[in-house]
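**Student:** my questions are about this predicted structure, shown below with the sequence.
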Amino acid sequence: MLSRISTRTTAMTSLANLQTNQSRNQRLQEQITSGKSIAKGSDNPVAAGEALRTRAEIAATEQHLRNNADGRTWLTVQEGALDGALDGLQTARSRAVQAASTGTLDASARKGIAAELRAIRDNLLGAANTEHLGRPVFAGAKAGVSEAYSATGAYQGDGNAISRTVAPGVDVQVNVPGSTAFGSGTTASANTFVALDELIAAVDAGDAGAITAGIGTIDAGLDRVKGALATIGARSNQLTALQDTTEARAVHLSATLEDVEGVDMAKAMVEFSLQNTSYQAALAATAKVIQPTLLDFLA
């Protein structure tokens, strides 16, 4: 016995099939225009979860790159200041050696050397108080300090580290405290500014013994600056190497994300063309199957 299929049933079935075809068509259209195979989590829950995890890793990697760039800027600013300080101290030592020959220098010549040493001290103080983004770079991590060193050469910062997270579980110190680079305390051997002050006084007085002793404390100051520069160089190299590694990881993560949620455009275009053809054919077939009758118009 044949089952009777009403016109209404045929129409509803045809419309449902058309809507299904239209939904597939629309989904392919969204993939082509957005370049993403996943519009919402329900499209592919497993892939959507993987995409979320990968995006989180990309965001963390981008933050690490920003931290790395900031850290390298800190080190570059300090390196420039210390290069100038090194030149100044080397000049100061050279002038001190000249001043130690008191038998060949008159008072006027000594005063000229003393004046040059005072200028070097002023320049050195400026270098020690170098700022980055309004913050003295040699003041350590101490907050609320406008200068690392006072006019008298007293250290006003602390010896704490400023660090940046530049890779998962990797923190790099991006500062050298002034106490390391220029010293602190009140003795010439421990504080480069005190050493310069005592050397200037010795030159003014023509005290050959004190000048010779001052050369020794200037040498100690030079050693501090050279050590700080070596530390900065090592940390800069570390950050550069980590930057290369992190950039490579960023490229890998971007490729992974593209694999997870990207669309093969060539394949999608072919599917869209086939789907569109199928949809148009379904429309034509439905139009023939569901023919309007006089009763449709009279209803």
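**Tutor:** Yep, that arrived. In this text the structure is predicted, and so the values were computed from the model without any measurement.
**Student:** CA only for contacts and neighbour counts going forward, please
**Tutor:** Noted.
**Student:** tell me which stretches of the stretch 151-299 of the chain form helices.
**Tutor:** 178-181, 192-205, 208-261, 265-289, 294-298 (DSSP state H, counting those that start in this stretch).
**Student:** helices and strands around the first one, which ones?
**Tutor:** Going back to what we said before, that points to helix 178-181. Here helix 178-181 touches helix 208-261, going by 3 or more Cα pairs under 8 Å, 6 or more residues apart in numbering; DSSP states H and E.
**Student:** before we go on, here's another structure to hold up against the first:
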Amino acid sequence: MRVTDGMLVTNFLNDYNNNLERLQKNQNMLSTGKRISRPSDDPVAVAASLRIRTDMARNDAYTKNADDAKSWLDITDSALSQLNDLLQRTRELAVEGSNGTLTQEDMQKIVNEIEQLKAQMIQVGNTQYNGRYIFAGFKTTTQPFSETNNSYSGDNGIIEFEMGPGGNKIAVNVTGDKVFNVDSTGTSQLLVMMDNLKSALDSGDHQALSNLIADVDKQMENVLAVRAEVGAKSNRIDLIQNRLQNDNYNFTALLSKNEDADLAQVITNLQMDENVYRASLAAGARIIQPSLIDFLR
């Protein structure tokens, strides 16, 4: 086979371009830290990365829901703690007013404090989180309790947050009808009890006050039971947050293993490709020799 100068030059240019492409690829991996810059580099790895990123995005959404639910439950627990303190103070005043040794002026002072305690209970019942009433059920934009009456304006809707695949949901809210002991007529028995205490104090009915102490104890037991339920949910969400954090770490590690380049190997390959590139330039300088025209100038 006859070998011409044109064939030598063409083969040299092809080899030269191949060496240059390998050099560029390694330089790109070194600068980005990634071994994949386009799907054609490794289609299987690209498909795996897409699946991992989808899982990470879903995990991030679950994490945001868990954080939101944790904050909601923390606000709820704080409100229930305040309500329990108010009931405890109410009980102390009821015991004080039932001993029969207080003057009418002293009884009036207790009446005034009972009124303030009831007003504060209503304020606790209207606690908001992120602009939503936490005790209103689904009616999160409706104020559930009012100082003008003892009725409940919310509903018994349960708000659930999804925190995992397969419909893993947790109810984050506690409805006001459960906390404030709302009866079938929509009236809060807790607030009615506060009115009854005020009436008994106004009339000086010590026996009625003694009987109402048991009602106060029942309301406190109810609030404590609800608070225990909230605490159990909060503990579960803590476990879910830890799991989601571990999942995110594992996804990140898996994505890094799938996409990141071995920098030590890349540097070694880059040095080798640089040497090959320089050798190809030297070889090309010898292949493309001066022609007859160069001597005729």
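**Tutor:** Right, received. Where do you want to start? In this text the structure is predicted, and so the values were computed from the model without any measurement.
**Student:** hang on, the earlier thing: so can I have TSV of the helices of the stretch 151-299 of structure 1 showing distance to Ser108 of structure 1 and mean neighbour count?
**Tutor:** Shown next, in TSV, are those (distance: least, Cα to Cα, whole Å; neighbours: other Cα atoms under 10 Å):
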stretch	distance to Ser108 of structure 1	mean neighbour count
helix 178-181	33	23
helix 192-205	10	23
helix 208-261	16	18
helix 265-289	84	15
helix 294-298	121	7
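**Student:** these: which one's closest to Ser37 of structure 1?
**Tutor:** Nearest to Ser37 of structure 1, of all the helices of the stretch 151-299 of structure 1, is helix 208-261, at 5.1 Å by Cα to Cα.
**Student:** quick one: which of the helices of the stretch 151-299 of structure 1 is nearest Thr13 of structure 1?
**Tutor:** Nearest of the helices of the stretch 151-299 of structure 1 to Thr13 of structure 1, taken as Cα to Cα: helix 265-289 at 9.9 Å.
**Student:** now that closest one on structure 2. Mean distance?
**Tutor:** Comparing helix 265-289 of structure 1 with its match in structure 2 after superposition yields a mean distance of 0.9 Å (mean Cα distance after the TM-score superposition for structure 1).
**Student:** where does that helix end up in structure 2?
**Tutor:** Using TM-score structural alignment, helix 265-289 of structure 1 corresponds to residues 263-287 of structure 2.
**Student:** same question for stretch 213-233 of structure 1.
**Tutor:** Stretch 213-233 of structure 1 maps onto residues 211-231 of structure 2, going by TM-score structural alignment.
**Student:** identify the residues contacting the match of helix 265-289 of structure 1?
**Tutor:** Here stretch 263-287 of structure 2 makes contact (Cα atoms under 8 Å, 6 or more residues apart in numbering) with 8-9, 12, 15-16, 19-20, 22-23, 26-27, 29-30, 33.
**Student:** need the helices of the stretch 151-299 of structure 1 in a markdown table with distance to Ile113 of structure 1, can you?
**Tutor:** Compiled in a markdown table, the helices of the stretch 151-299 of structure 1 are given as follows (distance: least, Cα to Cα, whole Å):
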| stretch | distance to Ile113 of structure 1 |
| --- | --- |
| helix 178-181 | 25 |
| helix 192-205 | 7 |
| helix 208-261 | 12 |
| helix 265-289 | 76 |
| helix 294-298 | 114 |
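**Student:** which one of these lies nearest to Tyr155 of structure 1?
**Tutor:** Within these, the stretch nearest Tyr155 of structure 1 is helix 178-181; the backing value is 7.1 Å (Cα to Cα).
**Student:** how close does the closest one sit to structure 2?
**Tutor:** So helix 178-181 of structure 1 averages 1.4 Å relative to structure 2 (mean Cα distance after the TM-score superposition for structure 1).
**Student:** where in structure 2 does that helix align, residue-wise?
**Tutor:** Aligned by TM-score structural alignment, helix 178-181 of structure 1 falls on residues 176-179 of structure 2.
**Student:** what lies in contact with that stretch?
**Tutor:** Stretch 176-179 of structure 2 is contacted by residues 125, 135-137, 144, 152, 154-156, 182-183, 186, 188, 222-223, 226 when judged by Cα under 8 Å, 6+ apart.
**Student:** closest to Glu259 of structure 2 out of those?
**Tutor:** Lowest distance from Glu259 of structure 2 to the contacts of stretch 176-179 of structure 2 (Cα to Cα) belongs to Gly137, with 46.3 Å.
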